[in-house]
Structure formats: C-alpha cells, structure tokens
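K.L.:
Take a look and give me a structure for this.
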Amino acid sequence: MTTATSVVDDLMERFEDTPLRIGTRTTPLATAQTQRVIAAIERLAPGIAIEPVGIETSADLWTGDLSQLGGKGNFTKEIDRALVSGRVDIAVHSMKDVPGDVPLPTGTEFGAYLARGDVHDVVITRDGRALAELPAGSKVGTSAVRRRAQLSLYRPDLITERVRGGIDTRIKKLDAGEYDAILLARTGLERIGLDHRITEVLPTTWADGSTVAVVPAVGAAVIGVQARTADEPVMRLLAEINDDTTARHITAERTMLHMLRGHCNSPIAGHAHTTPDGQLSLFGMVFNRDGSKWVRSHGWGPTDDPASLGAWVADDLLRQGARRLIMATKR
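P.N.:
Below you'll find the model as predicted:
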C-alpha cells in the first residue's frame, strides 16, 4: 500500500531540480483558488518548490457572448495545452467551467477535487433591496443562462442582461449604475474577500412558486486539479489531497451532464449531496432559454455508485424531453 510518506518522497525526488508548476487562469478568483491548491500540497509536502503559471484564456480575453466564441471550453483549452505539452505539471479549474460535451485531452484526468465550498447563488443590489423588492423593469446582470432561466420563472418583469468579466469587474459595473442588481456565486465572493457585498442569499431548492430559488450549476464551488496520467508521482499526490465526498458528488453531477450532452448555452442545473441518512442525492433540471419550460428529476442511490445515479437522473430528464430543450438553445 502506498503511504503518504512514500508519496512525498517520490514527489520530492521528482521535483528535486525543478518546481511543481501549476497552470491557472489569471483572474483574482483563479489566483485565490490556486492558493488553496498550493496550501493543500504544502501541508502534505512542506518545502516543495511550487511555481504558479498564469495563463490567459480565450474566454478571459473575450468580451462578447461566450457562446459566439465556442463555449466553456475556452476557459480551459489553453491551460490544457500547457498541461499536455509539459509546460505545467498540474492544472487548476473551476469545475463549473469544465464543459460536459468536450472530452478531456487524451492522457489527462482530474486527480483531485478540493472540499466543496458554498453552492448558493447570491444577489448584490446597489441600494440594498432584495430581489423581490426590485421594481419591474430593473436591470439584472448575469452571465449564466442557467440563472437567467430560473430568475425568469419568478420575475419575468425584470430585464436580465449578460455581464462578463471577473467578479470585481462586475461589481464595479453595478456600482457605476450599469445594473440594478447582479447575480453571482457566493463561494467566489468568499474566496476573494468580497462576501460583505452580498445583499441576499438565494435558496438552492424550490419551496413554492412564489419564492426565488436558483439550483446550482454542475460543479458549483468545486476546485478540480488535473494532471497527466503518466506522471505517477503527481497523480499519487493528487490522490492524497482529494476530498472523497466531493469527488462522489462531482461524479454524479458530471455523469448527468455528460449524458445530457450539455453545451455552454444549455440551462442545466445539477446538485448532488449526501443526505443525513447516508444516501447520495442528485437533483437535476433542464430549462429552455427563458425559463418558460423545464424538466426536473431527483434521484437517490448508494454513495459508492455515483455514476449510476447520474445516469439515472439523466435518463429521466431525457425521457421528459430534456434533449428538445437543450437543442433549442444550441444556436
């Protein structure tokens, strides 16, 4: 059996003359997430030399609609190339940005998922009013089709407009008066120290037809660490820092996403968690673009077979017409 000590010994030998290079996006949130990965590695292997390698991605440089650029893969493809070519040894990704319809580069896989953060979406308004208190015609900024679709179920009288840029850039646009409110992920705000700006935390499950709720994105609040499978010392390192519970949840969610063949324009929501009685629960939803039509499914299964649960929920959604809703947004 491989011990943590032998893992560290192999790792220190592998990086005796060169640092462990970590490929990451250059946004403040990506930098903060990479620091979490570095901290996890340093707890296991104190003294190892680590070098973050910032990589600007196509999606970070693009200011238009992401779907026109080709989708979420543009958050990852330049980092993937650096990993495959050997320019970096591991890659750090927000799992919600890893597409479900694009295979990982051959010879790579996610070896670790850090413990999941808070999955709630939140509202930030300029004047402190809750979402329900905003007058009709108020302008709400969000980049996620999933959020727009769910918001329109409850407040079709609000105007939702795409907003791009990092979290700090979006808040500056709000403060400048370009929007009356913006929707963001709570965990991202927490990771860069801007959670004091939160006006309202939205529920993740539907309680009734009059309460705003936003089911999370697949992979929400999860940091994934990818490496080359042939790099055995690094893969063993990632196995040591992996959070098993989060890995099970992500496996269920991404199996569902993969079987649905969701693309960047697909309003797909999915959230897995372990119930108090020890079962694995997965809730999935697929919407059309404006939220006027949707299908939903909720399944339970054993924690040791998350892929089967993800497949069951995907099959159930497809039986209800999810493919038709997804194809209608692929333009």
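K.L.:
okay, CA-based contacts and neighbour counts for the rest of this
P.N.:
Noted.
K.L.:
Show me how far stretch 266-279 is from its chain's centre.
P.N.:
Using Cα atoms, centre = their mean, to the nearest Å, the mean C-alpha position of stretch 266-279 is found 14 Å from that of the whole chain.
K.L.:
Mind listing what's buried along it?
P.N.:
By 16 or more other Cα atoms under 10 Å, the buried positions in stretch 266-279 come out as 266, 267, 268, 269, 270, 271, 272, 273, 274.
K.L.:
what do you get for stretch 163-178?
P.N.:
Buried, per 16+ other Cα under 10 Å, within stretch 163-178: 163, 164, 165, 167, 170, 171, 173, 174.
K.L.:
and which of the residues you listed is nearest residue 203?
P.N.:
Checking the buried residues of stretch 163-178 against residue 203 by Cα to Cα gives residue 167 as the nearest, at 20.7 Å.
K.L.:
how much space between that closest one and residue 320?
P.N.:
Per Cα to Cα, to the nearest Å, residue 167 is found 36 Å from residue 320.
K.L.:
Can you show me the strands along the chain?
P.N.:
For the chain, applying DSSP state E gives strands covering 20-24, 50-54, 90-94, 108-113, 121-125, 139-141, 159-161, 181-185, 200-201, 223-228, 268-274, 280-287, 294-301.
K.L.:
this one as well, want them side by side:
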Amino acid sequence: MSSAELIRIVSRSSPMALAQVERVRAELAALHPGIRTEVVPVTTSGDRWMGDLAQLGGKGAFTKEVDAALLAGEADLAVHCVKDVPADRPLPAGTVFAGFLKRDDIRDALVHPAGRTLDELPAGARIGTSSVRRRAQLAVSHPHLECVPMRGNANRRLEKLAAGEADALLLAVSGLERIGRPGLITEILPVETMCPPIGAGVLGLQCREDDTRTIDLVSGLGDADAWRETTAERMFLHVLQGHCNSPIAGYAKAERDGRLSLRARVFSPDGKTVLDAHEWAGPLDPATLGTSVAVALLRQGARELIDTIPH
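P.N.:
Alright, predicted model coming up:
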C-alpha cells in the first residue's frame, strides 16, 4: 500500500486524547476503507505541568506541541478537543480546521462516591476542579461548597478523588463517556446551572492548509451543525478576547429548521457579577451571531470585567 494512503494523526498521549483519536480512526475507516492511520503521540507542556495553567500561557499549553508536529510535517492530522484550542487568537498560521465531528454531550457531571447530587452536599464539601468557569458558577448556585484546585486528566482526577483529595468532582459528561466511565456520573447538571465552556463536546480536525489531500479525505467526517455551532462560539470568544482566567461560558444550538441560537455568560471569579446574552440568527452566517452576542456582553461591561481578572 502506498504512503499516499497513510494518515498520521498527532495527539496528546492522555487516555482521553487517544480515545478521541480512536473515534476518528473508526469513522475514517468507515468512510475510506482503503486508508491506513497511525498515531503520533506527544506529551504537551499542559499535561506535564500540574500548577496554574495561566503560568504556561493558558489553554495553548495543550496544543503547542501538537501544532508543532503538524507544521513540521511529522503528522498530517491533529485531533483536538475544541474547548482546549485558544479562540482569542487565530489557529497557527498554515493550519485550518477541516471539520468538526458530530457534537457530544456538552454538559458537566458531578461524580460523588456515595451518589449524592450537588444539592445534597453539605456545607464545606470540597469540589475538585481547577476550572474558573465551574468555580464562578458554583459560587452563584452553591456558595456553601468549597472548590479545591485539581488538575490532570480525568483518570488522574478520579484517582485523586478516591484518595480523598476532594469529596466530589465536576467533569465533562463527554469526557467520562470517552474514557468509558459514564457509570460514575451521579448527576448531570443542566446548562442553566453549569453553562459549558466554548467548544464543549466538539472534536476538531486540524490539517495544514496546503495539504488538500488530507483535507479532502477527512472533511467528510465533519458535521454541519457542529460546524455552525462551533464557528459561532469561537467567533464570540475571539471578539470578547477572553483569557484562560476569564470565567466565560456559552453554547450555540442549531435547530432542525436551520435557526441558530447562542447563549453566553461572563462571570466575575467570585460569581457576584453575571453578564448574560442570548440571541438567535436565521440559517445565515454563524460568525455574525458570535460577534453580535460578544458585542451585547461588551455593552454590559464584559471588557472591564475580563480586564480586572489577573492572568
């Protein structure tokens, strides 16, 4: 078989990242039975560093080494959790998203060893999370609970929970499903309680923009609704210019009739200030919707709120 029929996929080496790659490999094999794939694993600085992500330059810490492998020609395709790809700046020059896979569950889940829900937890219960988005929203809905910093991939956090470093965890439903642990979920939180991060539940397929062969092969995996929703969300974040310490949340939803909505929120870290916007667009231009929602929040003071948060 010629090398032209091989696609090298670069990925973080965490169990979840590799599970995401396996999904892409399976979907590619179904779409193009003649294609071979191989995985090029990399360990990113974000995976190695267990301190505050802001000190590493934020979410880009999970993508820098992956981008480098792609641009150096060591791989043809990168699979990303879109929520980990910075949207306040463009993708690295020379790369594009060739498609977004059909979206998974965007909600967050509580994992509690004794099966309690968030409302059943006693005052002072320790919730393991390093997410500024989750901490701000818990401060709004459950101010009597305490957040304790917890980094590491989902398996590592579950080990820390078992070791007693927290009483419960907040994790993404989609992440627990990807690592085969959905049975641990004790409560799925509605988006009204815990608004998701931008790009939640979406896997993005990134290629070099001049590699038309790979783009043509993998773009068939893309989902049209996921593309519209993600485009609106990432444009929203781009216009808002949030940084990794900004508690920003939001999600777009494509309806069956073609309408697209975007709900977004910006919080102060203590949850005492909440800015909220929700707009609809017809079947046209998701980027315009993202821009419009960002402007609505800027009118409410989002710029000042974001700029006062250290990063």
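K.L.:
TM-score of the superposition?
P.N.:
TM-score of the superposed chains, computed with TM-score structural alignment, normalised by the length of structure 2, equals 0.97; 311 aligned residues with a Cα RMSD of 1.3 Å.
K.L.:
okay, now residue 1 of structure 2: neighbour count?
P.N.:
Per other Cα atoms under 10 Å, the neighbour tally for residue 1 of structure 2 reads 8.
K.L.:
just residue 264 of structure 2 next, same as before
P.N.:
Residue 264 of structure 2 is flanked by 26 other residues according to other Cα under 10 Å.
K.L.:
residue in structure 1 matching it?
P.N.:
Matched by TM-score structural alignment, residue 264 of structure 2 corresponds to residue 284 in structure 1.
K.L.:
Spatially, what comes nearest to its match if we skip its sequence neighbours?
P.N.:
Excluding the flanking residues, the one nearest residue 284 of structure 1 by Cα to Cα, 6 or more residues apart in numbering is residue 270, at 4.3 Å.
K.L.:
Next one: that neighbour from residue 106 of structure 1, what distance?
P.N.:
Separation of residue 270 of structure 1 from residue 106 of structure 1 (Cα to Cα) stands at 26 Å.
K.L.:
same check, this time on residue 90 of structure 1
P.N.:
15 Å.
K.L.:
repeat for residue 235 of structure 1
P.N.:
Taking Cα to Cα, one finds residue 235 of structure 1 at 15 Å from residue 106 of structure 1.
K.L.:
Just want to know which of these two has more residues nearby.
P.N.:
Higher neighbour count among residue 235 of structure 1 and residue 106: residue 235, with 23 against 9, using other Cα under 10 Å.
K.L.:
returning to that earlier point: so which of the buried residues of stretch 163-178 of structure 1 would you say is closest to residue 33 of structure 1?
P.N.:
residue 167 (13.6 Å).
K.L.:
And the alignment partner in structure 2 of the closest one, how close does it get to residue 251 of structure 2?
P.N.:
Superposed on structure 2 with TM-score structural alignment, residue 167 of structure 1 falls opposite residue 154. According to Cα to Cα, residue 154 of structure 2 and residue 251 of structure 2 sit 22 Å apart.
K.L.:
With residue 172 of structure 2 instead?
P.N.:
Distance from residue 172 of structure 2 to residue 251 of structure 2, by Cα to Cα: 14 Å.
K.L.:
for residue 124 of structure 2, same thing?
P.N.:
30 Å.
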